[in-house]
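# Just the structure for this:
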Amino acid sequence: MDRGVTLAFSPRSAAFVSGYRAVAHLRRGDLCDVYDAWSEEREARCVIKILRPDRRAYAADRRRVVAEGELLLSMTHPHIIRAYEVHEDPIPFIVLEAGSEALLTRLIEQGPLSLRDLARLATQLCSALGYLHRRGYLHLDLRPANVSYDRGHARLVDLSLARHPGAAAPAIGPARSASVEQAHGQPQSAATDVWGLGALLYEAATGRAPVGEDRNGAQVPPLKRNGRLRPATASIIIRCLSASPEERPSLAEVARIFAPLV
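Just a heads-up that it's a prediction; the model follows:
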């Protein structure tokens, strides 16, 4: 729980969350505040993702929240967070299933993942990304803050930047999580998500991002052999981070390398 920010639902705003009780403020993202909540109708915990007060005057941000909610409602996959409801007015918010609190970011802060956890993370995210791609979407924002991992189960918990392939759009998230083509506003493809997956696995394996915020001329440091990595796993992660999209492996190839280690 984020104890540094006090952001409770006020009585004045209670109408739009009728039927829900805020338990705790979990985190503040680039676009939304995220709350642990209680659903009176379901008699169960849930997560409410609501547009930040300082972003509510911007129509584009309002549309992003609603679009993400509608996309999540259309998705049914064990490794993608499930949405229950999406509301547009007066303030956009999404009601999600509980379980998005155990972010990978916090786990990595405790140290690099074991090889088995890394393999589970890789294979499960390959499955989720493959599902997204078959549905005609790219994720485009793979980073530890957008993935939960709890007791061996990984889930994508944020699809706010998801879009159809081909569009040449600049990266909106942190520069260190953007592929070369995103950083340069070039057309994006499934290989763009492979780069994001590689960057995430690199950070999970080492505790550090493969590149810094200033990407100009940045080279990905080699993955040294250690107790957490084998030559094949280190090699596939580095291949994911190839500057050229054509040189990156497919999701299926990444999954094949990690599957025997689960």
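# From here on, just use CA atoms for contacts and neighbour counts.
Will do.
# helix or strand right after the lengthiest helix in the chain?
Secondary structure of the chain per DSSP state H: the longest helix is helix 115-134. Next along the chain after helix 115-134, taking DSSP states H and E as the criterion, comes strand 147-150.
# is it true that Arg163 touches Tyr137?
Yes: between Arg163 and Tyr137 there is a contact under Cα atoms under 8 Å: 5.3 Å.
# on that earlier part again, which other helices and strands contact the longest helix of the chain?
Helix 115-134 sits against strand 153-156, helix 190-206, helix 251-258, with contacts defined as 3 or more Cα pairs under 8 Å, 6 or more residues apart in numbering; DSSP states H and E.
# same thing but at 10 Å, please
Secondary-structure packing of helix 115-134 (3 or more Cα pairs under 10 Å, 6 or more residues apart in numbering; DSSP states H and E): strand 147-150, strand 153-156, helix 190-206, helix 231-240, helix 251-258.
# Next, the angle helix 190-206 makes with the fourth one.
What separates the directions of helix 231-240 and helix 190-206 is an angle of 130 degrees, with axes from the mean of the first three to the mean of the last three Cα atoms, to 10 degrees.
# quick one, helix 231-240 and helix 251-258 angle?
With the same axes, to 10 degrees applied, the angle from helix 231-240 to helix 251-258 works out at 160 degrees.
# buried sites along helix 231-240?
Neighbour-count burial for helix 231-240, counted by 16 or more other Cα atoms under 10 Å, picks out 233-234, 236-240.
# repeat for the second one
By 16+ other Cα under 10 Å, the buried positions in strand 153-156 come out as 154-156.
# got the residue ranges for the strands in the stretch 1-150 of the chain?
Applying DSSP state E, counting those that start in this stretch to the stretch 1-150 of the chain gives strands spanning 20-28, 32-39, 44-51, 83-87, 93-97, 147-150.
# what sits against Ile172?
30, 140-141, 161, 178, 182-183 (Cα atoms under 10 Å, 6 or more residues apart in numbering).
# The nearest residue to Leu159 once chain neighbours are set aside and Gly198: what is the separation?
Closest residue to Leu159 apart from its sequence neighbours, by Cα to Cα, 6 or more residues apart in numbering: Glu68 at 5.8 Å. Plainly put, Glu68 is 24 Å away from Gly198 if you go by Cα to Cα, to the nearest Å.
# To compare with the earlier structure, here is another sequence to fold:
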Amino acid sequence: MEPGTRRSCIVKLLRPDRLHKTQSRDRLIREGTLLTQLCHPHLDLKPSNIVAQAGKATLLDLSLAQAPGPCPAGMGTTEYMAPEQVAGDRVDTPTDVWGLAGVLYRAATGRRPFPASEHGRWTTG
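The predicted structure is shown next:
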């Protein structure tokens, strides 16, 4: 991130009194999908940041998203971080592909791809 630039996170919620309105839900899903398509790499793909509804997935928590380029070492959730995130190297779309692969592994096996120790370092297992 360039000095002097601001990081922002956009969150849009559906009011509880409108949960039953299909049109409102569909519009929120469309807007969320558009936002994620226009966004920079997410950099924190993990099961708790993905909500699936009506056959569509929506990414939550864009607080770590940034333009492609170097990132601070260790930025993200250890179990789902790509090697370049761990090292603080250049991040881009492939970084999110790594995180998504970790999420799919967890969904398929029920196990974390790289379990973290209490100190945030990877362990085998």
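# if we can go back for a sec, shared neighbours, Arg163 and Tyr137 of the first structure?
Between them, Arg163 of the first structure and Tyr137 share the contacting residues Leu71, judged by Cα under 10 Å, 6+ apart.
# got a list of what the counterpart of Pro174 of the first structure in the second structure touches?
Aligned by TM-score structural alignment, Pro174 of the first structure pairs with Thr77 of the second structure. Each residue near Thr77 of the second structure by Cα under 10 Å, 6+ apart is listed here: 43-46, 85-86, 99, 116, 120.
# quick one: which of Glu68 and Gly198 of the first structure has more around it?
Per other Cα atoms under 10 Å, whichever of Glu68 of the first structure and Gly198 has more neighbours is Gly198, with 27 against 21.
# mind putting the strands of the stretch 1-150 of the first structure in TSV, mean neighbour count included?
What follows is these, written out as TSV (neighbours: other Cα atoms under 10 Å):
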stretch	mean neighbour count
strand 20-28	19
strand 32-39	22
strand 44-51	23
strand 83-87	19
strand 93-97	23
strand 147-150	22
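# Mind putting those strands into CSV with distance to Arg208 of the first structure?
Output for the strands of the stretch 1-150 of the first structure, formatted as CSV (distance: least, Cα to Cα, whole Å):
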stretch, distance to Arg208 of the first structure
strand 20-28, 21
strand 32-39, 25
strand 44-51, 28
strand 83-87, 31
strand 93-97, 29
strand 147-150, 16
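# quick one: which of the ones you listed is nearest Leu104 of the first structure?
Taking Cα to Cα, strand 147-150 is the member of the strands of the stretch 1-150 of the first structure nearest to Leu104 of the first structure, at 5.2 Å.
# quick revisit: quick one, which of the contacts of Ile172 of the first structure are buried?
Looks like the contacts of Ile172 of the first structure have 140-141, 161, 178, 182-183 buried, using 16+ other Cα under 10 Å.
# nearest to Ala83 of the first structure, of those?
Checking these against Ala83 of the first structure with Cα to Cα, the nearest one is Leu161 at 16.3 Å.
# And that closest one, what's its match in the second structure?
Match for Leu161 of the first structure (TM-score structural alignment): Leu64.
# residues in contact with that match?
By Cα under 10 Å, 6+ apart, the contact set of Leu64 of the second structure is 7-9, 40-44, 71, 75-76.
# From Ser48 of the second structure, how far off is it?
If you measure Leu64 of the second structure against Ser48 of the second structure using Cα to Cα, the figure is 14 Å.
# hang on, Asp117 of the first structure packs against Ile108?
No: using Cα atoms under 10 Å, Asp117 of the first structure makes no contact with Ile108, being 11.4 Å away.
# quick one, which of those two is more surrounded?
Remark: of Asp117 of the first structure and Ile108, Asp117 carries more neighbours, 21 against 17, as counted by other Cα under 10 Å.
# Please name the nearest non-neighbouring residue to that one.
Nearest to Asp117 of the first structure is Gly152, by Cα to Cα, 6+ apart, at 6.5 Å.
# aligned partner of the one you found in the second structure?
Gly152 of the first structure maps onto Gly55 in the second structure, with residues paired by TM-score structural alignment.
# Determine which of the helices and strands packed on helix 115-134 of the first structure approaches Ala59 of the first structure most closely.
Of these, nearest to Ala59 of the first structure by Cα to Cα is strand 153-156, at 25.3 Å.
# Toward the C-terminus, what is the element adjacent to the closest one?
Note on strand 153-156 of the first structure: by DSSP H and E, the next helix or strand toward the C-terminus is helix 180-183.
# Next, the mean deviation of that following helix compared to the second structure.
Superposed on the second structure, helix 180-183 of the first structure shows a mean distance to its aligned partners of 0.6 Å (mean Cα distance after the TM-score superposition for the first structure).
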